[in-house]
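Q: got a predicted model here, sequence first, then my questions.
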Amino acid sequence: MRFSLVVPTLGRTDEVRALLRSLTMQAVRSFEIIVVDQNDDNRLDPVIAEFTDRLSILHLRSPVRLCNHARNLGARHATGDIITFPDDDCEYTQDVLTQVDQFFRNDPATGFLTGSVILPGGTSGRSGRWLKHDSAIDSQTVWTCLIEFNLFIRRPLFEIVGGFDETLGPGTRFGSGEGQDLALRLLSHGASGRYIHRLRIIHPDKPVALNISRAFPYGLGMGRVMRKNRCDLATVARFLLRPIGGALVNAAKLDFPIARYYVMTFFGRLAGYRAPSPAAAAT
């Protein structure tokens, strides 16, 4: 098996159907899908049944509603050479797995690969400050060109570093940063990573109001990851100053909701960096 796609899901049906439909159009056929179902009902049964004749799907259930617990649970059942973790509301463009397969075959020294995001209509989204050019992943670029649903890792490396830190990410106090944390741990174990700008996965932008409500917990996650991975003080200062600048610029434009988003991001990052290490933090 070439690829294992681990899909944590909660509360969605139509979006899961759209993801699975997009996977039926991949030219590369050597992949398995591991759906980790955190719902307390059977809403996904008919959705998965629609595709069982076209896709290899393992349907797992988890009573624990934590995204990274679900990712790690699915990963323990994976058999593919390369493991990846699509969100349950994203879709693959037709050449995603072909691009990734060719890249890893041509560059056996690379341990993990990531790319960018486009909206369902094909335009660039607001998610992340994406680099406009290909780049190596290091402690600086990891913050501007990596997101979990577009992250492909050689499975032995994922297992060596212990998978995702389950004290980070959706459902926890530290609401984001688990992808950067994983990449930084991979780098610390000697793996190399690449960002390929043209490697795009479709994902919708969240409504502005939802982004504002997430600003503080997402900031907490980033601050926590910078502290946990002992990022240099210049990097920490840069990512604390950026939201202050964003708040001032948007306040000057009288765009107070976005200014509030940046303010909450700043306080979240600061609080996350200052927070004590969770007792159950992953290595």
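A: That came through fine.
Q: okay, CA-based contacts and neighbour counts for the rest of this
A: OK.
Q: N250: how many residues sit nearby?
A: 17 (other Cα atoms under 10 Å).
Q: surely it meets A259?
A: Yes. In this structure, N250 is within contact of A259 by Cα atoms under 8 Å, at 5.1 Å.
Q: quick one, helices of the protein?
A: Under the criterion DSSP state H, the chain contains helices at 14-23, 45-49, 67-75, 96-106, 155-160, 178-188, 208-228, 233-252, 256-274.
Q: contacts for the longest one?
A: Identification of contacts with helix 208-228 by Cα atoms under 8 Å, 6 or more residues apart in numbering yields 168-169, 173-178, 180-181, 236, 257-258, 260-262, 264-275, 277.
Q: now the third one
A: Applying Cα under 8 Å, 6+ apart, the set of residues contacting helix 67-75 from outside is 6-8, 34-36, 38, 60, 62, 64, 83, 85, 163-166, 168-171.
Q: tell me the most buried of the helices of the chain?
A: helix 67-75 (a mean of 23; mean count of other Cα atoms under 10 Å).
Q: quick check: angle from that helix to helix 178-188?
A: 60 degrees (axes from the mean of the first three to the mean of the last three Cα atoms, to 10 degrees).
Q: circling back: return the members of the contacts of helix 67-75 classed as buried.
A: 6-8, 34-36, 38, 62, 83, 85, 163-166, 168-171 (16 or more other Cα atoms under 10 Å).
Q: may I see the buried residues of stretch 120-137?
A: Buried, per 16+ other Cα under 10 Å, within stretch 120-137: 124-125, 130-131, 135-137.
Q: now render these as JSON lines, adding distance to A191.
A: Shown next, in JSON lines, are the buried residues of stretch 120-137 (distance: Cα to Cα, whole Å):
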{"residue": "S124", "distance to A191": "29"}
{"residue": "G125", "distance to A191": "29"}
{"residue": "W130", "distance to A191": "22"}
{"residue": "L131", "distance to A191": "21"}
{"residue": "S135", "distance to A191": "15"}
{"residue": "A136", "distance to A191": "11"}
{"residue": "I137", "distance to A191": "10"}
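Q: go through the contacts of helix 67-75 and flag which are in strands.
A: Among those, the residues falling in strands (DSSP state E) are 6-8, 34-36, 60, 83.
Q: and those residues, which is closest to L240?
A: P8 (30.9 Å; Cα to Cα).
Q: hold the first one in mind and look at this next one:
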Amino acid sequence: MKALVSCIITTHNRAELLKKAMASVMAQTYPHLEIIIVDDGSKDHTEEVCRAWVKQDQRIHYIQVPYAQGANHARNLGIQRANGKYIAFLDDDDQWLPDKIQTQTQTLEHNKALFCFCSKVLVYVDREDNVTRRKVSVESRELVFYEDLLTYNWIGETSKIMVQTQLARTVMFDEQLTSAQDYDFYLRILQRGHHAINVKEPLVHIYIHPGPRISTSAKKKFQGQRRVLIKYYKDMSQEQKKRQLHHYRMMEWSKNPNRNTLFLKNTLTLYPWWRNFTLLKRNVRTIWLGFRLRKQLRSETLNKEYKGTA
């Protein structure tokens, strides 16, 4: 008998995007699915859309959270409700390719494994929802172990993974973290001696749309990254500590321009990635994220100052 897979879709106030995500689940070539939609306190017409689906298909279950408590609280509710042997997560603004579940289920069953991830296609869209460009992102390593993950989150977004349900229930997402909960989730899985199998096929479309994908404020983003860094710092090698500190510090921002310049200089000295072309390519995204977060944090600060004078 084929293994049942629980597809957990978390959503918040994005009914129209949810329809596209749901369509990608319904188009899966693997038929043995249950679909759990966890609505994290939406105030739009998400409930109406979901209840209509439930009436049409008995595989679909709808969990409504009275008020927003965050994506990871929603994911944990889905994990608790899941009946499948495996769980696959999908964010409401991402989409699976048709063979995603089939390919990952076969991988886990064939290897008698508990955890895998796939490659992705980054899809950039403008404010009118027009696709401006696509970029395939493939990780080369076959397996990822705990020691590998201490250097960098090679696994990526939760929409890419599949995990054994019992293992997910043992670990769960840390709802106290303000960011990097997915990274923490993977670290705690691999810390138990497991490994992640890389299904190199790009089986997920990750949409990069205007406006921040970061659900928390920039300040909380810093706090979450710092807590994860401290949590696993003792297990890191000296090189890993340098790399992680560099990543965290590149996102730092201050009102004092002189301090920013000094901080940036010290950071680059700490981890001189520009001397190595491979590291240079790897850190381009970190730099971009750093400037984006600084801009976001500055915007939040100015908004508070404006409200304070109004």
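A: Now that the structure is in, tell me what you want to look at. Keep in mind that what you see is a predicted model, and the values were worked out from it rather than measured.
Q: TM-score of the superposition?
A: TM-score of the superposed chains, computed with TM-score structural alignment, normalised by the length of structure 1, equals 0.75; 247 aligned residues with a Cα RMSD of 3.3 Å.
Q: so how far is I36 of structure 2 from the residue nearest to the spatial centre of structure 2?
A: For structure 2, E157 is the residue whose C-alpha lies nearest the centre (Cα atoms, centre = their mean; 3.2 Å). The gap separating E157 of structure 2 from I36 of structure 2 is 19 Å, by Cα to Cα, to the nearest Å.
Q: please apply the same query to D91 of structure 2.
A: In terms of Cα to Cα, D91 of structure 2 sits 12 Å off from I36 of structure 2.
Q: report the set of residues contacting both of the two.
A: With Cα under 8 Å, 6+ apart, D91 of structure 2 and I36 have common neighbours I9.
Q: post-alignment, the lengthiest strand in structure 2 versus structure 1, mean distance?
A: If you go by DSSP E, structure 2 has its longest strand at strand 196-208. Once fitted to structure 1, strand 196-208 of structure 2 is off its aligned match by 1.8 Å on average (mean Cα distance after the TM-score superposition for structure 1).
Q: helices or strands up against that strand?
A: Counting contacts by 3 or more Cα pairs under 8 Å, 6 or more residues apart in numbering; DSSP states H and E, strand 196-208 of structure 2 is packed against strand 94-96, helix 100-111, strand 115-125, strand 143-144.
Q: now with 10 Å, please.
A: helix 15-26, strand 94-96, helix 100-111, strand 115-125, strand 131-137, strand 143-144, strand 161-164, helix 181-190 (3 or more Cα pairs under 10 Å, 6 or more residues apart in numbering; DSSP states H and E).
Q: tell me the gap between the last one and the middle of its chain.
A: How far helix 181-190 of structure 2 lies from its chain's middle: 11 Å, per Cα atoms, centre = their mean, to the nearest Å.
Q: ditto for the fourth one
A: From the chain centre to the centre of strand 115-125 of structure 2 is a distance of 10 Å (Cα atoms, centre = their mean).
Q: same deal with the second one?
A: A distance of 12 Å separates the C-alpha centroid of strand 94-96 of structure 2 from that of its chain, computed with Cα atoms, centre = their mean.
Q: what does it correspond to over in structure 1?
A: Counting by TM-score structural alignment, strand 94-96 of structure 2 pairs with residues 90-92 of structure 1.
Q: next one: the first one
A: Helix 15-26 of structure 2 corresponds to residues 13-24 of structure 1 when matched by TM-score structural alignment.
Q: and whatever residue of structure 2 lines up with I201 of structure 1, how far from N266 of structure 2?
A: I201 of structure 1 maps onto V204 in structure 2, with residues paired by TM-score structural alignment. Distance of V204 of structure 2 to N266 of structure 2, computed by Cα to Cα: 38 Å.
Q: one more: Q64 of structure 2?
A: Applying Cα to Cα to Q64 of structure 2 and N266 of structure 2 gives a distance of 47 Å.
Q: about what we covered before: isn't the match of I201 of structure 1 right up against P98?
A: Yes. Contact criterion Cα atoms under 10 Å: V204 of structure 2 and P98 qualify, at 9.2 Å.
Q: what do those two both touch?
A: S24 (Cα atoms under 10 Å, 6 or more residues apart in numbering).
Q: those two: which is more packed in?
A: V204 (26 against 18).
Q: could the helices of structure 1 go into CSV alongside distance to V142 of structure 1?
A: Below are the helices of structure 1 laid out as CSV (distance: least, Cα to Cα, whole Å):
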stretch, distance to V142 of structure 1
helix 14-23, 26
helix 45-49, 34
helix 67-75, 19
helix 96-106, 19
helix 155-160, 17
helix 178-188, 6
helix 208-228, 11
helix 233-252, 11
helix 256-274, 16
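Q: so for I196 of structure 1, which of those helices sits nearest?
A: Short answer: helix 96-106, nearest of the helices of structure 1 by Cα to Cα, at 9.6 Å.
Q: of all the helices of structure 1, which lies closest to W143 of structure 1?
A: Across the helices of structure 1, closest to W143 of structure 1 is helix 178-188 (Cα to Cα), at 6.8 Å.
Q: which elements pack onto the closest one?
A: strand 112-118, strand 135-137, strand 151-154, helix 155-160, strand 193-202, helix 208-228.
Q: next one: the residue lying closest to G221 of structure 1 once chain neighbours are set aside relative to F216 of structure 1, how far apart?
A: Leaving aside its chain neighbours, G221 of structure 1 sits nearest to F174 (4.1 Å; criterion: Cα to Cα, 6 or more residues apart in numbering). Note on F174 of structure 1: its distance to F216 of structure 1, by Cα to Cα, is 9 Å.
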